[in-house]
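[1] Here is a sequence together with a model predicted from it:
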Amino acid sequence: MTAGEPDRAARRRTRVRRRLLLALTVVLAVAAAYGGWRVTGAPRTLDGGDGTTVVVGGRASGGSDALASGSLTVVDGCLGIGRTVVVWPHGTDVVGTDPLVVDVPGVGERSLGDDVAVGGGQVHGYRAVPEECAGRPLFRAAPG
């Protein structure tokens, strides 16, 4: 062993530790970004009448703490709040189509134009959103 080899080994261990720390940081950041959602079951779409699609998420536990509130609207063919498309919580159902009325777990029945508020968080690239709505801001409502 030469005098420089212990320093080389120490530097190598330091590099390995830094890489592991970086990898752990990335994993934790990704986990935090998803807000602890645990989703089972496939999302689905419901026919709200007049070409309106109601996007309903799979069963979820947990969720984010953001709030979406405003008038129930149709956003490029999908049911939303204001100008944001909403992925409604599992169990949401269409109970009327003329006018559109949805029953949202934890919220109750709401018609187009009614004020509504749901907790949840912004999401990107949700697979069940129809193409015509995919370019809009997307909010996943947490279970009620």
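    Thanks, I have the structure now.
[2] Only C-alpha atoms from now on, for both contacts and neighbour counts.
    Noted.
[3] could you pull out the strands for the chain?
    Listed in chain order, the strands found in the chain under DSSP state E are 38-40, 44-47, 53-56, 59-61, 66-75, 78-81, 84-88, 93-97, 100-104, 108-111, 115-123, 138-141.
[4] Adding mean neighbour count as columns, could you present the ones you listed in TSV?
    Below are these laid out as TSV (neighbours: other Cα atoms under 10 Å):
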stretch	mean neighbour count
strand 38-40	13
strand 44-47	16
strand 53-56	25
strand 59-61	15
strand 66-75	19
strand 78-81	26
strand 84-88	27
strand 93-97	16
strand 100-104	20
strand 108-111	16
strand 115-123	18
strand 138-141	25
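[5] Same list, these, but as JSON lines with distance to residue 18 please.
    Written out in JSON lines, the entries for the strands of the chain read as follows (distance: least, Cα to Cα, whole Å):
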{"stretch": "strand 38-40", "distance to residue 18": "30"}
{"stretch": "strand 44-47", "distance to residue 18": "43"}
{"stretch": "strand 53-56", "distance to residue 18": "42"}
{"stretch": "strand 59-61", "distance to residue 18": "34"}
{"stretch": "strand 66-75", "distance to residue 18": "34"}
{"stretch": "strand 78-81", "distance to residue 18": "44"}
{"stretch": "strand 84-88", "distance to residue 18": "39"}
{"stretch": "strand 93-97", "distance to residue 18": "50"}
{"stretch": "strand 100-104", "distance to residue 18": "47"}
{"stretch": "strand 108-111", "distance to residue 18": "51"}
{"stretch": "strand 115-123", "distance to residue 18": "31"}
{"stretch": "strand 138-141", "distance to residue 18": "36"}
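[6] Structure two is appended below for comparative analysis:
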Amino acid sequence: MLNQRRDRVVGTIALLVVGTTAALVGCAGGVTVTDDGATVIVTDAGFLTGDEASIQGMISITEAGCVGITDTQGGTYPAVWPRGTSLVGDSEIAIDIPDVGIKRLGDEVNGAGGYYEIGTWSVLAEVAERCHWDGEVIGVRLD
């Protein structure tokens, strides 16, 4: 009986260690910054790991030309878009989001994610530089 309990405790600890390690590996990811000259888009490269804050707003452009989100409180932030999101090459700014489709400036977006302070995430240093930004960035998943 004691051996079964000990084995169960050891197994539980092993699962916790594996789960924690997997979560930390997810945090080690980064972002990809793509600049077409006038417009900058930031996409996930392993940075977004599962935050569940409700993200609602409109697709917008920051003063420095980064594709972002204007949230329901009226604040505009650069955004980290889902992996595979790309700029659409036409006369008006639009992005193609995998499994969602093409969204244009002013279109609504609803998803999950979080607000990330640039200064506390080293992977966001290039976002700070390219977007001339020192505040929060919105990371959004639109699954």
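    Good, I have the coordinates. Small disclaimer: the values here were computed from a predicted structure and weren't measured.
[7] Which among the strands of structure 1 is found nearest to residue 29 of structure 1?
    Relative to residue 29 of structure 1, the nearest member of those by Cα to Cα is strand 115-123, separated by 15.3 Å.
[8] Which elements pack onto the closest one?
    strand 66-75, strand 138-141 (3 or more Cα pairs under 8 Å, 6 or more residues apart in numbering; DSSP states H and E).
[9] Would you format those strands as TSV with distance to residue 90 of structure 1 included?
    Compiled in TSV, these are given as follows (distance: least, Cα to Cα, whole Å):
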stretch	distance to residue 90 of structure 1
strand 66-75	17
strand 138-141	9
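[10] Please identify which of these is closest to residue 122 of structure 1.
    The nearest among these, by Cα to Cα, is strand 138-141 at 4.4 Å.
[11] equivalent range in structure 2 for the closest one?
    Under the alignment (TM-score structural alignment), strand 138-141 of structure 1 falls on residues 137-140 in structure 2.
[12] The matching stretch vs structure 1, average distance?
    Stretch 137-140 of structure 2: mean distance to aligned residues in structure 1 after superposition is 1.2 Å, counting by mean Cα distance after the TM-score superposition for structure 1.
[13] residue in structure 2 matching residue 85 of structure 1?
    By TM-score structural alignment, residue 85 of structure 1 lines up with residue 78.
[14] wait, its match sits on residue 59?
    No. Under the criterion of Cα atoms under 8 Å, residue 78 of structure 2 makes no contact with residue 59, lying 9.9 Å away.
[15] tell me, what's touching the two both at once?
    Here residue 78 of structure 2 and residue 59 have 67, 68, 69 as joint contacts, going by Cα atoms under 8 Å, 6 or more residues apart in numbering.
[16] of the helices and strands packed on strand 115-123 of structure 1, which approaches residue 39 of structure 1 most closely?
    Using Cα to Cα, those put strand 138-141 closest to residue 39 of structure 1, at 11.4 Å.
[17] Identify all contacting residues around the closest one.
    By Cα under 8 Å, 6+ apart, strand 138-141 of structure 1 touches 57, 68, 84-89, 118-124.
[18] same thing with stretch 61-81 of structure 1?
    Residues outside stretch 61-81 of structure 1 that contact it (Cα under 8 Å, 6+ apart) are 35-39, 51-55, 82-86, 110-121, 130, 132-133, 139, 142-143.
[19] what's the answer for stretch 88-96 of structure 1, then?
    46-48, 54-60, 100-105, 140-144.
[20] Starting from residue 81 of structure 2, give me the distance back to the residue positioned nearest the centre of structure 2.
    Taking Cα atoms, centre = their mean, the centroid of structure 2 lies closest to residue 139, which sits 2.8 Å from it. Separation of residue 139 of structure 2 from residue 81 of structure 2 (Cα to Cα, to the nearest Å): 6 Å.
[21] before we move on, what about residue 46 of structure 2?
    11 Å.
[22] Same check on residue 41 of structure 2?
    From residue 41 of structure 2 to residue 81 of structure 2 the distance is 8 Å (Cα to Cα).
[23] do the same with residue 47 of structure 2
    10 Å.
[24] try residue 133 of structure 2
    Applying Cα to Cα to residue 133 of structure 2 and residue 81 of structure 2 gives a distance of 17 Å.
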